[in-house]
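Participant: got a structure for you, letters missing:
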């Protein structure tokens, strides 16, 4: 990307009127690496670009002008007011990769005057976003309470997970597993890798027939059923009513009801204790970093002496950045989601008295997983659109393709951390070396 050029010449005359493409250019730091065109016939960017964005309506311009950056772009794209050519909406990875590094900035007061003269002042008045967008953080406080209260957590989970079980079946495949798979080989199928993930968690936790497992944030019960099939007694908890209903039905169909149960419940409301192991696969992202002490203390209280915790979660590559998700992710995908580095997670686990015995980064495995989910979305695109609508299907394609790029570029990582609750004499009862394969 080239350095943003001084555009004082454009704004020197307040009577200047810009084309839509020129307005778009004023919001960018640097040149646009793909073709951009608009309904007024203007265009910028390389004419021979493989990819193009085309703003079709004045509403699309309103979205771009009032929220420069990923949120405005997402609004215009999801609403259908801006189209992308050269990619399938179920997997816009290639155009996102081509645009990687594109930076927006808010225009100066002088630039705003020129933009308003060019587009009309009505284009700078905020309008209703697409219906897939949730409220901004400050409005959620008034309606749903403070972040990570039980009420607000339940609403956040409902927004993301209670879309449609049928839709998730199309995207996730037969395993209905919405967490990072673990690949032995890049040629493995998604189902092989998801089964391998459950095998890895099961083995790390040293589970055996007759043991008791608590799986918090259990989703559609993949880990619950995997462990129950091997004779483990399992309680799973999820805040999604649709997930719990689907999981309970599968447990019954597979004859596992005597060993397995998935409850529609906040994990904080599980009364049982003295578990041999606790698995938390993809839940820490929803907890809130300031709640980590309570979260891991709760887990510690649920374990017997010698019991094991496996925490599997998305992380940042360092422990310094803001923990809040970006605007698009927060408003369309994971409301109130927060991430921090694995070092912070390890410290919090240690601070409640658990001993960390192993951790590993599966970052590249998640990029492979997301690629497979996008392929499923593309393959089942028409059925997905019929099930949830085109706008929601586009949200998922944009989100998953963007996350794939993020994992490839080391913007985010995926860590598994294994901890043990020591006995009163400080003994763990564990083998001296890792006891699992892979």
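Facilitator: Sure thing, it's come through. Model, not experiment: these values are computed from the prediction. Numbers count the residues shown, from 1 in each chain.

Participant: hey, let's count contacts and neighbours off CA atoms from now on
Facilitator: Fine.

Participant: After the lengthiest strand in the chain, which helix or strand is next? Please name it.
Facilitator: Longest strand in the chain, counting residues (DSSP state E): strand 303-315. Downstream of strand 303-315, the next assigned helix or strand under DSSP states H and E is helix 327-328.

Participant: For the residue nearest to residue 274 when sequence neighbours are not counted, give me its contacts.
Facilitator: Spatial nearest neighbour of residue 274, excluding adjacent residues (CA to CA, 6 or more residues apart in numbering): residue 304 at 4.5 Å. For residue 304, the contact set (CA atoms under 8 Å, 6 or more residues apart in numbering) comprises 273-276, 421.

Participant: now do residue 214
Facilitator: Contacts of residue 214 by CA under 8 Å, 6+ apart are 234-236, 275, 277-279.

Participant: Help me confirm that it is found in a strand?
Facilitator: Yes - counting by DSSP: H, G, I helix; E, B strand; the rest coil, residue 214 is located in a strand.

Participant: Next, work out how far apart it and residue 203 are.
Facilitator: Residue 214 is 15 Å from residue 203, where distance means CA to CA, to the nearest Å.

Participant: Included below, for side-by-side comparison, is a second structure:
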């Protein structure tokens, strides 16, 4: 009688790859489990498709595919806010650390998984093409390509964004003057800080590039008496923003256009604001970007650039999950690179500020809103898309909390032909 050869179960296979103790409970569809039974969070691998996602795309991408499809479940975490679970699973101090298996272990792992699992299942419909395919099919950051990317991310559902972002309809880092400040008040404070840094006064003209749903445009017109033009590549944002402007009877002084910022023909603006656009344009395009914004300013005009940055000045792509599901073609670099490119374009940098902890708080607020409106959000966009957003916002919050990413505002001026900036001896917006 032939003796049957034993093989690893899935929990044993998973544990074999770890360096150190498992910080959470792992369970799998074959009935196996590993890790502390009393752990506050756990990972439940529910089916063979989920296993195929994990082994065919090791790392963030495979985990994201299985999670988005519902094949991988975070036990003890709400899908609208899995932040605490992610910190345990991937946090810098106590998260998972993998090791390279020995040849014998690799053979045993392959037997446990099965060769058939190495073939990747169809990817979730929310996933974008890989970066190499995008490069092959057309130049990144062309107007046409950027329009496609913005449509992918922002034209989800205005109702969905209303539930997640709250009344401000602002999808950028807020400013929290105190621990008790609400998310909506913090967005008001952010816009007000930008207006003060730009030195806005009644009668001035403002250009807001990448204006989203027009929050900056409305704030500047309502509270500072300017005339403002906002431009966005999202048709849904432009429609919502222009409708809101008309509801507030601001359309004699405010406008949101559906267009690429590079197509703006007006010039001589007193101020230009760019809040959350730079992440989308590509680091290689910074010279043209800052040069174009400078050309839209009158002498002594001010530019405020607000964007996500790295804590170093190398160019980096976003991670695989962010690139495929959230911000295709996104690139980040440090505030030093932002300042250098602005200076090389002929702008005089007057001030820079890091708002990193404020973005972590902003994302926490968005996650809370998603949890509070979970059933409505799922009904609006489907559970898979809602899961993408919960995971993305919680993961981004983790990045800000652990200083993997930052948020910088850079204030600059256009000097006149004699080198004058029109900027006061001391900052006139502090206080």
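Facilitator: Structure received. Model, not experiment: these values are computed from the prediction.

Participant: and which of the contacts of residue 304 of the first structure is nearest residue 166 of the first structure?
Facilitator: residue 275 (33.0 Å; CA to CA).

Participant: Report the contact partners of that closest one.
Facilitator: Per CA under 8 Å, 6+ apart, neighbours of residue 275 of the first structure: 211-214, 302-304, 307.

Participant: Please enumerate the strands of the stretch 151-300 of the first structure.
Facilitator: 212-216, 233-238, 260-264, 275-281 (DSSP state E, counting those that start in this stretch).

Participant: sorry, that was for the stretch 301-438 of the first structure
Facilitator: Going by DSSP E, counting those that start in this stretch, the stretch 301-438 of the first structure shows strands at 303-315, 354-361, 413-421.

Participant: Nearest approach to residue 125 of the first structure belongs to which of the ones you listed?
Facilitator: Using CA to CA, the nearest of the strands of the stretch 301-438 of the first structure to residue 125 of the first structure is strand 303-315, at 36.8 Å.

Participant: what range in the second structure matches the closest one?
Facilitator: With TM-score structural alignment applied, strand 303-315 of the first structure matches the range 297-309 in the second structure.

Participant: Considering the contacts of residue 275 of the first structure, which possesses the most neighbours?
Facilitator: Highest neighbour count within the contacts of residue 275 of the first structure, by other CA atoms under 10 Å: residue 213, with 30 neighbours.

Participant: That one -> the second structure?
Facilitator: In the second structure, residue 213 of the first structure lands on residue 206 (TM-score structural alignment).

Participant: Does its match touch residue 274 like I think?
Facilitator: No - using CA atoms under 8 Å, residue 206 of the second structure makes no contact with residue 274, being 10.8 Å away.

Participant: quick one: contacts for residue 23 of the first structure?
Facilitator: Contacts of residue 23 of the first structure (CA under 8 Å, 6+ apart): residue 115.

Participant: what about it, is that helix, strand or coil?
Facilitator: helix.

Participant: when you align them, which residue in the second structure goes with it?
Facilitator: Under TM-score structural alignment, residue 23 of the first structure pairs with residue 13 in the second structure.

Participant: Repeat that for residue 338 of the first structure.
Facilitator: So residue 338 of the first structure corresponds to residue 331, using TM-score structural alignment.

Participant: Can you get me a residue count around that match?
Facilitator: With neighbours defined by other CA under 10 Å, the count for residue 331 of the second structure comes to 22.

Participant: ok, now which ones touch it?
Facilitator: 279-283, 315-318.

Participant: Noted, bye for now.
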